[in-house]
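Colleague: Attaching a predicted model along with its sequence, questions to come.
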Amino acid sequence: MRSLKKILATLLLAAGAAAAQAWPEQPITLVVPYTPGTGIDLIARQLSARLPAVLGQPVVVDNVAGASGNIGSEKVARAKPDGYTLLVQVNTLVMNKSLYKSLAYDPVNDFTPVSLTSWGTLLLVTNPNVQKATTVAQVVAAAKSSPGKLTYATPGVGTPHHLSMALLMQSTGTELLHVPYKGTAGAVTDLLGGRIDYMFLPVHVALQHIQAGKLRAIATGSDKRLPQLPDVPTLAEAGIQAGNVDMWYGVLAPKGTPAPVVARLNKEIGAILRQPEVATAFEAQGMVPASSAPGEFKDLIAKDAQRWAGVVQRGRITAE
């Protein structure tokens, strides 16, 4: 029996290696579970423009938006694990594991991580004409003096912007009133108009308003200060030790995708991310290119899922 199992295992391994050597033999689809024009969409289009030259097959982007990324993500989770259908996602993927109780797929365990592609930073900002706080300590003091009265906006329940503020409130024992919007545009409009007090915003969205004096940056959610805003401290420097709220972006394949295929994708994606023009395109969207080994990306996903599960549980946050 053991000999038969060994023979079968050897045959399966050989079949997988043969399939990987032939791969790719047809076009590859990068599924983006959000609308065109987002940072994730930009990543996919940078990859789709450059992968054909090294893989010898067309690479197309398929925007499958809806349900906070769950529709497109489920499509990839249910796809054949042959390397022809891939997912480009942000860390919302792991947040959704805790936010949604009735998903038809597992946002963490139904995928094979391929490679990290980049990091994005969120800034804690305020309208300087409404709130005079210039430090995190002052924000905390103001929130404690008026529990539940100061407001913060997000693009929606369960977004990184939302959970980042939830983490900040849990770390400081404060309570601000959550005002969720359907997207970033309306939230920013009301923040600029003085109808909202605070918000976590991506660097590329906030920077133009900060430079124009319409918003004030209080802290950066990264573990390092930003070169564009060297005088703005990190949350950790402000005393929030659990304050790194960077968003990761990456490429994933369906669970069971052959390891040689994953390795080839990882190698080619890593080479693309090192191209100067790709770095320039990413930086324009407030992202920093960053590749990783599949195993490193897997460990990051597992750690991040556990971290945000705690935030969701403590905040009793749910999304329908």
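Modeller: Here it is on my side, so go on.
Colleague: Please make it C-alpha for all contacts and neighbour counts, starting now.
Modeller: Fine.
Colleague: and His162, how many neighbours?
Modeller: 21 (other Cα atoms under 10 Å).
Colleague: what's the closest non-adjacent residue to it?
Modeller: Thr154 (5.6 Å; Cα to Cα, 6 or more residues apart in numbering).
Colleague: Report the separation between that neighbour and Thr220.
Modeller: Remark: distance between Thr154 and Thr220 (Cα to Cα, to the nearest Å) = 16 Å.
Colleague: Alongside the first one, take a look at this:
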Amino acid sequence: MQRRHLLSSVLASALWAGLPLVSSTALAQEAAWPAKGPIKLIIPFAAGGTSDILGRLIAERLQAGLKQTVVVENRAGAGGVLGADAVAKSPADGYTLLLGTIASHAINPAMRAKMPYDAAKDFAPVNLLGTIPNVLLVGTDQPFKNVKDLIAAAKAKPDAIAFASAGMGSSQHMSGELFKLLAGADLAHVPYKGSAPAIQDVIGHQIPSSFETITVALPHIQAGKVRALAVTTAQRSPLLPDVPTMQEAGVKGFEVASWQALYAPAGTPAAVVQRLNAEVEKILATTEVKARLYVLGLSHSANTPAQFAEFNRGELSKWQRVAKEGKVTLE
């Protein structure tokens, strides 16, 4: 009886305030979330990578905060597109979530003529979980001691110097494309099927340079197998405090971060999105999780769904410009 009176009061208040009318059934379902059943977190990449490690870290702790089972499902393919599409087409009830990335929500939508979902309209941004710097690397056999050396050589012999990436449409690839545009350095792109073979060919002196995430690159830098010339983020990484940013190295306006984020389908109730955001912020603020993020090379700044949505719009717009100016497309 008390619950019916409460719902009636909410409806009356909404009518008085001129707000959109919401059914009592919808309000009851929202208030009960997440009591209905398990929550599924789709990770659109294979097990073992940064997205998978981070997603499982979040899922395990969400279970405690929400007092509900959180099931992780890896659905890899097409640079994160397949998994993201599955979430976009799921019911907007808070029971299906996505561990999205710069690939699924900025680069692929910017580069592909046809996408199965609208990255700007088909998702409710929940939280920007973290950003990871990429690093410009060269082999130890190369004469380049800094970014200016590499730019000068590339300008002297256009396309004579190649850079490796983890694949077409990866953040590593697009770091190189942005570098070419802003530095005026014509490097030849050589895409690989993942980070491991790409960096191994730089180590083995098969290719002179690459852009790689700091997570993958750090052990090889520390072992002296490759040389780091610059990080791609606006600030230096605490993991490589002596390595300058690309902007410090002379490439004005250069800023790239590979990022990981949490999304729900568009139309998910705002209260559910806010609850998820709050629970995730609690998780990311713990000492244990902060330590894990540090090891992964991830930096997190507290953010609201609205702040993350604004960030996402800026990223999409940025990579649309880079793809257009660099004439880079994915089919």
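Modeller: Received the coordinates, thanks. None of these values were measured; they are calculated from a predicted model.
Colleague: And the TM-score between these chains?
Modeller: The TM-score (TM-score structural alignment, normalised by the length of structure 1) is 0.95; 316 aligned residues with a Cα RMSD of 1.8 Å.
Colleague: show me what contacts the corresponding residue of structure 2 for the residue nearest to His162 of structure 1?
Modeller: Structural correspondence for Thr154 of structure 1 with respect to structure 2 (TM-score structural alignment): Ser165. Counting by Cα atoms under 8 Å, 6 or more residues apart in numbering, Ser165 of structure 2 touches Gln172, His173, His189, Val190, Pro191, Tyr192, Gly194, Ser195, Ala198, Ser210, Phe211, Glu212.
Colleague: Whichever of those end up buried, select them in PyMOL.
Modeller: Per 16 or more other Cα atoms under 10 Å, the buried members of the contacts of Ser165 of structure 2 correspond to this PyMOL selection:
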select buried, resi 172+173+189+190+191+192+195+198+210+211+212
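Colleague: got the contacts of Ser165 of structure 2 as JSON lines, with secondary structure and distance to Glu73 of structure 2 columns?
Modeller: Shown next, in JSON lines, are those (DSSP: H, G, I helix; E, B strand; the rest coil; distance: Cα to Cα, whole Å):
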{"residue": "Gln172", "secondary structure": "helix", "distance to Glu73 of structure 2": "25"}
{"residue": "His173", "secondary structure": "helix", "distance to Glu73 of structure 2": "27"}
{"residue": "His189", "secondary structure": "strand", "distance to Glu73 of structure 2": "33"}
{"residue": "Val190", "secondary structure": "strand", "distance to Glu73 of structure 2": "31"}
{"residue": "Pro191", "secondary structure": "strand", "distance to Glu73 of structure 2": "27"}
{"residue": "Tyr192", "secondary structure": "coil", "distance to Glu73 of structure 2": "26"}
{"residue": "Gly194", "secondary structure": "coil", "distance to Glu73 of structure 2": "21"}
{"residue": "Ser195", "secondary structure": "helix", "distance to Glu73 of structure 2": "22"}
{"residue": "Ala198", "secondary structure": "helix", "distance to Glu73 of structure 2": "27"}
{"residue": "Ser210", "secondary structure": "strand", "distance to Glu73 of structure 2": "31"}
{"residue": "Phe211", "secondary structure": "strand", "distance to Glu73 of structure 2": "29"}
{"residue": "Glu212", "secondary structure": "strand", "distance to Glu73 of structure 2": "26"}
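Colleague: Now do the contacts for the residue nearest the centre of structure 1.
Modeller: Nearest residue to the geometric centre of structure 1 (Cα atoms, centre = their mean): Val90, 2.5 Å. When contacts are counted by Cα under 8 Å, 6+ apart, Val90 of structure 1 touches Ile40, Met247, Trp248, Tyr249, Gly250.
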